[in-house]
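Novice: sequence isn't available, so here's the structure alone:
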């Protein structure tokens, strides 16, 4: 297969892509148009929770597509109801709205919080978010995000998102006023550099919300669905949020997200929220297969075993090469480099022969790892060995 430059030029230019086309994937491995294989340690940015083309998800989608693809969101369908039931049975939430992306789910969370503020807090609308956070690419979610420069790209931004510092409760409390309706955070800041919120900080946020009558919103688009070693990251701290968003891993590779809320907060009226594909039976069938896998006996134990293997391996590399350690939760981890050669390592990994490896560098001094939750011990060992060789290569 030849690289189709005309086809590439027909795509809108939104990011820099190498001249390769992935044509198939299985588990932790991808293959490009030249037949070269790549060990995938990013899995679509934590999207492919069960690796590439997991058999049970493929079978569930094919079966559902042969029976019913889209009856319209104005009607119930069986996979939509089954997935909502599974989520509520395994979380502290009572209601679920299905969306197509994490950004859309977060947009819905913002709308729900503001609607609740209209009903219960005299029109309060401000949502305290955090520096270096990432909540999506809609106008409202970009405004909610704490990514540098995002407040001017598509100015004017949406008003009402003052920024606090993660793990600094005093910075949060200083922003609370009569117009505040909620606090929204990622339990682990992914794009910000894989920075977990301390359990004590999460508990202090819950106490602050209770004290001032605010909602606590957790954005688990990246950290949810088993990624951190528990089904949902909020469960590490023992708090119960009022609203949670899910995305990425919930669909194991297909466009699916969820807005979850407690009954007391589920105040949308008919017409307030919707979407052409919300609750689509084909993608929610995929979500059911994912949830059934994640909640099966022993699955989360294996996630934590691989997480320990990855953490210990990264710490060993850090000690060997004089790096600055590693951090994260579960299988969402970062290696902290001692210099800004993260992008060079990413490129060297991709260009490695005869087999490449896919890495991510969200900051120049970081490498982020988001492998499949069911990655094998052998594949993870191989990834660590390749990384060791790559550091030697790039720093020679």
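Specialist: Yes, it's here. Computed from a predicted structure; not experimentally measured.
Novice: when you work out contacts or count neighbours from here on, use the C-alpha atoms and nothing else.
Specialist: OK.
Novice: and the gap between residue 201 and residue 239?
Specialist: 10 Å (Cα to Cα, to the nearest Å).
Novice: list the contacts of the nearest residue to residue 274 once chain neighbours are set aside.
Specialist: Distance criterion Cα to Cα, 6 or more residues apart in numbering; nearest residue to residue 274, sequence neighbours excluded, is residue 73 at 8.0 Å. Counting by Cα atoms under 8 Å, 6 or more residues apart in numbering, residue 73 makes contact with 274, 275, 276, 277, 278, 279, 280.
Novice: one step back: between residue 201 and residue 239, tell me which one has more neighbours.
Specialist: residue 239 (18 against 15; other Cα atoms under 10 Å).
Novice: give me the distance between the residue nearest to that one when sequence neighbours are not counted and residue 232.
Specialist: Nearest residue to residue 239, sequence neighbours excluded (Cα to Cα, 6+ apart): residue 203, at 6.1 Å. Residue 203 sits 16 Å away from residue 232, taking Cα to Cα as the criterion.
Novice: out of the two, which sits in the more crowded spot?
Specialist: Using other Cα under 10 Å as the criterion, residue 203 and residue 232 rank with residue 232 on top: 20 against 15.
Novice: relative to residue 197, how far out is that one?
Specialist: 13 Å.
Novice: ok, now residue 128?
Specialist: Separation of residue 128 from residue 197 (Cα to Cα): 15 Å.
Novice: try residue 321
Specialist: 28 Å.
Novice: okay, those two: which has more neighbours?
Specialist: Neighbours were counted for residue 321 and for residue 197 using other Cα under 10 Å; residue 197 has more, 20 against 15.
Novice: the structure to be compared is supplied as follows:
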């Protein structure tokens, strides 16, 4: 008999009933150190008082009207995003996938508006992940995402990750109009694009008149120690996708764009019933206000250095289980010599939560508010996890 919930997830036998900062409490009372953060969603941890207060206050006042009317909370969050980023304008939606869909539409509409409708192709990269809608899986192109779902949306070309010659050749094609890339691949295995390569991408787009689209759904909103990952390279995109951490656990996504890139998106070209609702935007504003407070990102960088040092020690202590550490800030990955799903599953026995990814990587994505003491506790639990795997293999 089929489950009343569509069985499209492979779920662990865990049911969490309460969250407290960097901890999750299971129904049986066990406390788990959360090194996953809902896959980089709980940017300020579970039950952050500022976020909870913003949600409660807004819930008491107004949940929903419609985008047929002005939404003051939406304007407030948009103003903060514009103030702190490259963007001139923001569209709010409910998820990163929805933001990716709009990015595709915006890039294509831009070509129509600028008299270059033949330049509809968008270049993407192997290992990328932009969501699970038809547009998003067509963009990523991997068999894992696309098998059985054809015909796919046309107009994408996936390039080998890190192949500069292939990129330069593809960018010169007359039908190419944009490049879409994650500054740090998340699902692809915590693979950062080096700063010099991001700079080169910006130069390449400027040379050929291409739009540059950054997907910062997983790596953005403070996770790298700057508000957005591309800031480390000192360059800006034309369009950016944001979700996950911006809502601190509440479902909200956003697309940020320059006025130039967004010129074709006029009244009626796109919409969302729930996008930019008062609840989501009130929470997003509280998250933004907290992350942009003086000293917050400096503290993230300090904790990131501490965590990386601890993970490097973990790798050195368990060379048959782990190979290396990769990533930046608090979006880190343990390259494994065993199946990453085995590490994640054994971690459950030691009350620590991590997330598997491609390329034999386990993701470590703690809340930006985690303490050094909690980092140490998490590392102790991962150490016990690796020891158990070693004993099993002996």
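Specialist: Noted; the coordinates are in hand. This structure is a prediction, so every number in the text was calculated from the model and none was measured.
Novice: superposed, what's their TM-score?
Specialist: Once superposed, chain against chain, the TM-score is 0.95 (TM-score structural alignment, normalised by the length of the second structure); 386 aligned residues with a Cα RMSD of 1.4 Å.
Novice: secondary structure class for the aligned partner of residue 239 of the first structure in the second structure?
Specialist: Aligned counterpart of residue 239 of the first structure in the second structure: residue 235 (TM-score structural alignment). Three-state call for residue 235 of the second structure (DSSP: H, G, I helix; E, B strand; the rest coil): coil.
Novice: helices of the second structure, start to end?
Specialist: Along the second structure, the segments classed as helices by DSSP state H run 37-40, 49-61, 72-84, 96-113, 134-140, 143-146, 164-171, 195-208, 278-291, 296-317, 340-349, 372-393.
Novice: other residues contacting the second one?
Specialist: I take that to be helix 49-61 of the second structure. 248, 278, 279, 280, 282, 283, 286, 287.
Novice: in the first structure, what range does stretch 269-276 of the second structure match?
Specialist: Aligned by TM-score structural alignment, stretch 269-276 of the second structure falls on residues 272-279 of the first structure.
Novice: quick check: buried residues in the matching stretch?
Specialist: Under the neighbour-count criterion of 16 or more other Cα atoms under 10 Å, stretch 272-279 of the first structure has 277, 278, 279 buried.
Novice: and if you look at stretch 300-316 of the second structure?
Specialist: So stretch 300-316 of the second structure, judged by 16+ other Cα under 10 Å, has buried residues 300, 301, 303, 304, 307, 308, 310, 311, 312, 314, 315.
Novice: could you do stretch 208-222 of the first structure as well?
Specialist: 208, 209, 214, 215, 216, 217, 218, 219, 220, 221, 222.
Novice: equivalent analysis for stretch 228-247 of the first structure, please.
Specialist: Across stretch 228-247 of the first structure, burial judged by 16+ other Cα under 10 Å covers 228-236, 239-247.
Novice: how about residue 142 of the first structure, what's its match in the second structure?
Specialist: Match for residue 142 of the first structure (TM-score structural alignment): residue 137.
Novice: ok, now residue 368 of the first structure?
Specialist: Under the alignment (TM-score structural alignment), residue 368 of the first structure maps onto residue 363 of the second structure.
Novice: skipping adjacent residues, who's closest to that match in space?
Specialist: Spatial nearest neighbour of residue 363 of the second structure, chain neighbours left out: residue 333 (4.4 Å); criterion: Cα to Cα, 6+ apart.
Novice: how many other residues sit next to the one you found?
Specialist: Residue 333 of the second structure has 27 neighbours, counted by other Cα under 10 Å.
Novice: distance of it from residue 362 of the second structure?
Specialist: 5 Å.
Novice: so what does residue 251 of the second structure match up with in the first structure?
Specialist: Looks like residue 251 of the second structure aligns to residue 255 there (TM-score structural alignment).
Novice: name the nearest residue to that match, ignoring sequence neighbours.
Specialist: Nearest non-adjacent residue to residue 255 of the first structure (Cα to Cα, 6+ apart): residue 100, at 5.1 Å.
Novice: for the counterpart of residue 348 of the first structure in the second structure, list the residues it contacts.
Specialist: In the second structure, the residue paired with residue 348 of the first structure is residue 346, using TM-score structural alignment. Applying Cα under 8 Å, 6+ apart to residue 346 of the second structure gives the contacts 385, 388, 389.
Novice: so which of these persist in the first structure?
Specialist: Retained in the first structure (both residues aligned by TM-score structural alignment, their matches' Cα atoms under 8 Å) from the contacts of residue 346 of the second structure: 385, 389.
Novice: could you dump the contacts of residue 346 of the second structure to TSV with distance to residue 325 of the second structure and neighbour count?
Specialist: Shown next, in TSV, are these (distance: Cα to Cα, whole Å; neighbours: other Cα atoms under 10 Å):
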residue	distance to residue 325 of the second structure	neighbour count
385	17	23
388	20	17
389	19	19
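Novice: ok, back up a step: from the contacts of helix 49-61 of the second structure, pick the one nearest residue 71 of the second structure.
Specialist: Of all the contacts of helix 49-61 of the second structure, residue 278 has the smallest distance to residue 71 of the second structure: 6.8 Å, by Cα to Cα.
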